[in-house]
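# this one's structure only:
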């Protein structure tokens, strides 16, 4: 028995040694900068590249490998930056540090020009499809993004080749100009900026080569700023096998729906014999998300599945029923991971969009719009001692929630807004246990009270049975005027951002911070020298509460906060009506002046038709 036990121990040790020896360290040295490009072939613009090149490279590693990525801020215009590996847990138990998660002013200080930060971590137990992107401003919309693929020697499915496909949207103006126009009192309704184009692997009109008889793994990543996208492949089935790095039971469909931040991998079986033709792969905007559809906007792009490039290009095809897209709620993890059947803590976020005193439209949880603190939240955790468990030291401006070690957390989000919101949780996968359908007002009833059509979660009467094996993922779509309910176990100490991954909504402040088991985090991690160097270069304190104070940890003097509420009676609709009325009035004055001063007799009917058209377009009765 003793000999048998000794042999077993030696075998485990040898396996551990073999694992260490086989692991690879991948080292990257990237310097950011603006690069002249023409992504869609329509208009030149500057994109954010690495080492003078754009697109930035995709990164491929294997399970167990280590990544060392040195990111140097090479911008010469004062732009700050940071980097996030989307979907990675960065667990302390894997030898990683919470500070490398990356969101600026959450787990690190921004990297100012000339500074370098090392993102150093092991990909221990995660596999599948991820991506990495800037987490400062809306920089990834200008190209600071790439796929991050973790290969698994034990994949539970077979394929001959893989294809990594980024779906994104493109704005011709730089992100900071679009942001400035969006976050303006001249956009009182908070209408999201409409992209000028769609990109498929950072280009337009792509061609993917198929060979008869082969099976392809297609890894789709929506790395755009705004629109969800549909994907359909002519006369080929799509078998979903992975979402957000989690293997799922195979699910056959002919239409995918992928929101920004989400990933979905599908197996596609090529035709057994040369079909003598090529086929269309359709990439389509979810145009329901657009407040206005410009007539010049191309909402559907046709790409080619080519069996022979000498064949004629396939023509586009029409999708008759977008409701037939695979629904994420009904996917199930391959490993039969059971529902967390209770919760210890329930957090309810009521989502709304409202104008504040500066006339700008903001997104809010429970009336609070996220405004980043004076020091990163992680700094406050690691320098506050026993006070780290007191949510008050993190300020009242970030929706801070302190979670206890290993508790089961339920998060409810009720949507008091008519838009879709893809929510992403850092540091965890979650179980999706409730997801309501969309609720929209009748088309002939444009004036409505959002509060009256929203269907909040009713715990005593849930809309659907809880799934036995709920889908696990890190990004989920919240339907208009509906709700989602998610659960996860607080077993990963750290500061984890929970936010809408539709980046314009994050820009509006739609985020919260979970401070998970802060005392365990203090035991395992201190601020690294590199971290403190970044903060010092940015003139940000390396100790203190959310307002940067250390003498009194409850003193929030100087804390950045949201603007004051609007005066009574002012609303987004009121601002809009005022602006429209002013424009109509000015047009009327101009028309009267032109009519009265003209040397020729004007066409009275033309003048009437012009004014009538303006009034009708803006819903003004006369």
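Received the coordinates, thanks. All values derive from a computational prediction rather than experimental measurement. Numbers count the residues shown, from 1 in each chain.

# alpha carbons only for contacts and neighbour counts from here, please
Will do.

# which residue ranges of the stretch 151-300 of the chain form helices?
175-182 (DSSP state H, counting those that start in this stretch).

# no no, the chain
Ranges of helices in the chain, per DSSP state H, are 2-22, 175-182, 377-383, 450-453, 503-507, 518-524, 529-537, 572-597, 604-617.

# quick one: these as CSV, columns for mean neighbour count too.
Listed next are the helices of the chain as CSV, based on neighbours: other C-alpha atoms under 10 Å:
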stretch, mean neighbour count
helix 2-22, 11
helix 175-182, 15
helix 377-383, 26
helix 450-453, 14
helix 503-507, 22
helix 518-524, 18
helix 529-537, 17
helix 572-597, 14
helix 604-617, 12
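
# need those in CSV (columns: distance to residue 404).
Below are the helices of the chain laid out as CSV (distance: least, C-alpha to C-alpha, whole Å):
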stretch, distance to residue 404
helix 2-22, 32
helix 175-182, 37
helix 377-383, 14
helix 450-453, 33
helix 503-507, 26
helix 518-524, 8
helix 529-537, 26
helix 572-597, 40
helix 604-617, 54
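
# for residue 333, find the nearest of those helices.
Smallest distance to residue 333 across the helices of the chain (C-alpha to C-alpha): 26.4 Å, for helix 2-22.

# what's next to the closest one, contact-wise?
Helix 2-22 is contacted from outside by residue 64, using C-alpha atoms under 8 Å, 6 or more residues apart in numbering.

# quick one: which of the helices of the chain is nearest residue 188?
Ranking the helices of the chain by their distance to residue 188 (criterion: C-alpha to C-alpha) puts helix 572-597 first, at 5.2 Å.

# put this next to the first one:
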């Protein structure tokens, strides 16, 4: 976990000992003025070679709240290359409303490494859905039915659960982050209401509810009052089964996944025993966000009234040469890891946005002091969480069908966040204001319900890029250490740097979407596993 204070300069040395390339993305951090440290392979930087160290150096500026970091190269973060990033605000308006805080991550877990799963998911002729997880985790701890474990494998029965010890009479802030590859969760704590105070780096007027739906990439801060008898209470993070689609052909279709993932809220002095408490007797709508009408900014601010730039993004799936792809406006994104977009368009680059290939899925706007409206049209039946880099956005409205209805727009006090769930066969409209500092933003579409965020569909091409103020972008230089990790165009290398000597062809062949699943360079990652085996 990484902690900082609002306004701090954050300097992180990433030493890559994976035996593979990598990058690290700082999920939710705007990177204003430092887009080259956003950590997105093929968009904002080249790859960090194994055996080398790369330094990320950025500030969150005025940002505060709950974020996370993860690999943004292939599906590495699914295997555990991820963690929390918390930015504290010494002037937090809710600082006196709680005594202590916990950080909690919710995630799904696969016993097979993700690269193998991607290979199967993108195999020619594959006709199933996304891989089914083997277990769910609360802060890295989960369980598996050992009677279903493969013969000869190591399985720990009754693996320890995540336990949070609290003092009666105190108030606790829980920062809850969904770091899954696919699973959306319904989160609750028996007999303890959840008072929401922050959503994805935005303070909100407190609202108390008993259960929270939390999609991949989303984050909530909730206050829990320890006002019950000294006892043990179930923490519940239920994977929403209705949001995960399955056919007989689906990878790991016979998974022994227990959808009811649990932890324990234990009052100090309570016995070391499992809780006997009952779940809240309350039904909430599956595969949907917390009602946006409940999430009011504190302090309030209004959205841009008349956008200067409008885009429509249609989300579809198709088979290309027998391989399933995820499309934005009919095109799967193909990252150019040897020559990322930032290198092309920023100072010293030799391209303009109009020169980018169609498979770069670039959406360009260059209006000074303008504002952007994006229509997200989900043309398939699955629910899709959509995450935007570089901006939090106003959620103007959402609804069924494929044609947005401006009559429904909230022009006064819409919810603001960086990840929205768009239901199947539905639309959503978001807006945000163009800032003076120039960036290249990644646009990741995350897919839940019967597809995964995230990783499976990012790997299949569901990514777009927003190019903001390209006329100013050319004057923004990239630090030499960022460019130095990119491959050379020839073998001229007086410094004998291994990373720099890798040829362009190695990079180009390494991340070919049309050639997936031919990943042949994988080296097993040695990440700490929190599941049962």
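Done, it's in. The shown structure was predicted, so the numbers you read here are calculated from the model rather than taken from an experiment.

# among the helices of structure 1, which comes closest to residue 193 of structure 1?
Taking the helices of structure 1 one by one with C-alpha to C-alpha, helix 175-182 is closest: 6.5 Å.

# state the span of structure 2 onto which the closest one is aligned.
Residues 114-121 of structure 2 are matched to helix 175-182 of structure 1 when aligned by TM-score structural alignment.

# tell me the contacts of the closest residue to residue 347 of structure 1 other than its chain neighbours?
Using C-alpha to C-alpha, 6 or more residues apart in numbering and skipping residues adjacent in sequence, the residue nearest residue 347 of structure 1 is residue 411, 4.8 Å away. By C-alpha under 8 Å, 6+ apart, the contact list for residue 411 of structure 1 reads 346, 347, 348, 349, 485, 486, 487.

# select from those residues the one having the most neighbours.
Within the contacts of residue 411 of structure 1, residue 487 tops the neighbour count with 25 neighbours, counted by other C-alpha atoms under 10 Å.

# go ahead and confirm that residue touches residue 433.
Yes. Applying C-alpha atoms under 8 Å, one finds residue 487 of structure 1 in contact with residue 433, separated by 7.3 Å.

# mean deviation, the match of helix 175-182 of structure 1 versus structure 1?
Aligned to structure 1 and superposed, stretch 114-121 of structure 2 gives a mean residue distance of 1.0 Å (mean C-alpha distance after the TM-score superposition for structure 1).

# quick one, what contacts the equivalent of residue 516 of structure 1 over in structure 2?
Under the alignment (TM-score structural alignment), residue 516 of structure 1 pairs with residue 468 of structure 2. Shown in contact with residue 468 of structure 2 (C-alpha under 8 Å, 6+ apart): 364, 365, 366, 434, 438, 439, 440, 441.

# and for residue 276 of structure 1?
307, 308, 311.

# burial of the nearest residue to the first one once chain neighbours are set aside, as a residue count?
Distance criterion C-alpha to C-alpha, 6+ apart; nearest residue to residue 307 of structure 1, sequence neighbours excluded, is residue 210 at 5.2 Å. Look at residue 210 of structure 1: counted by other C-alpha under 10 Å, it has 21 neighbours.

# how close does residue 574 of structure 1 get to residue 587 of structure 1?
20 Å (C-alpha to C-alpha, to the nearest Å).

# and which of the contacts of residue 276 of structure 1 is nearest residue 477 of structure 1?
Distances from residue 477 of structure 1 to those, taken by C-alpha to C-alpha, are shortest for residue 307, at 35.1 Å.

# returning to that earlier point: residue in structure 2 matching the residue nearest to residue 347 of structure 1?
Counting by TM-score structural alignment, residue 411 of structure 1 lines up with residue 374 in structure 2.

# same thing with residue 469 of structure 1?
By TM-score structural alignment, residue 469 of structure 1 lines up with residue 413.

# ok, how many other residues are close to the closest residue to that match other than its chain neighbours?
Excluding the flanking residues, the one nearest residue 413 of structure 2 by C-alpha to C-alpha, 6+ apart is residue 302, at 5.8 Å. By the criterion of other C-alpha under 10 Å, residue 302 of structure 2 has 13 neighbours.

# for residue 332 of structure 1, see how far away the counterpart of residue 302 of structure 2 in structure 1 is.
Per TM-score structural alignment, the equivalent position to residue 302 of structure 2 in structure 1 is residue 338. Noted for residue 338 of structure 1: a distance of 10 Å to residue 332 of structure 1, by C-alpha to C-alpha.

# overlap in contacts of those two?
Contacts common to residue 338 of structure 1 and residue 332, judged by C-alpha under 8 Å, 6+ apart, are 469, 470.

# those strands in the stretch 101-250 of structure 2, which residues are they?
135-138, 163-166, 171-178, 185-189, 194-199, 202-209, 212-214, 219-225, 232-239 (DSSP state E, counting those that start in this stretch).

# report the contact partners of residue 102 of structure 1.
Residue 102 of structure 1 sits next to 82, 83, 84, 85, 108, 135 when contact means C-alpha under 8 Å, 6+ apart.

# these: which two are farthest apart?
Taking C-alpha to C-alpha, no two of the contacts of residue 102 of structure 1 sit farther apart than 85 and 108, at 13.6 Å.
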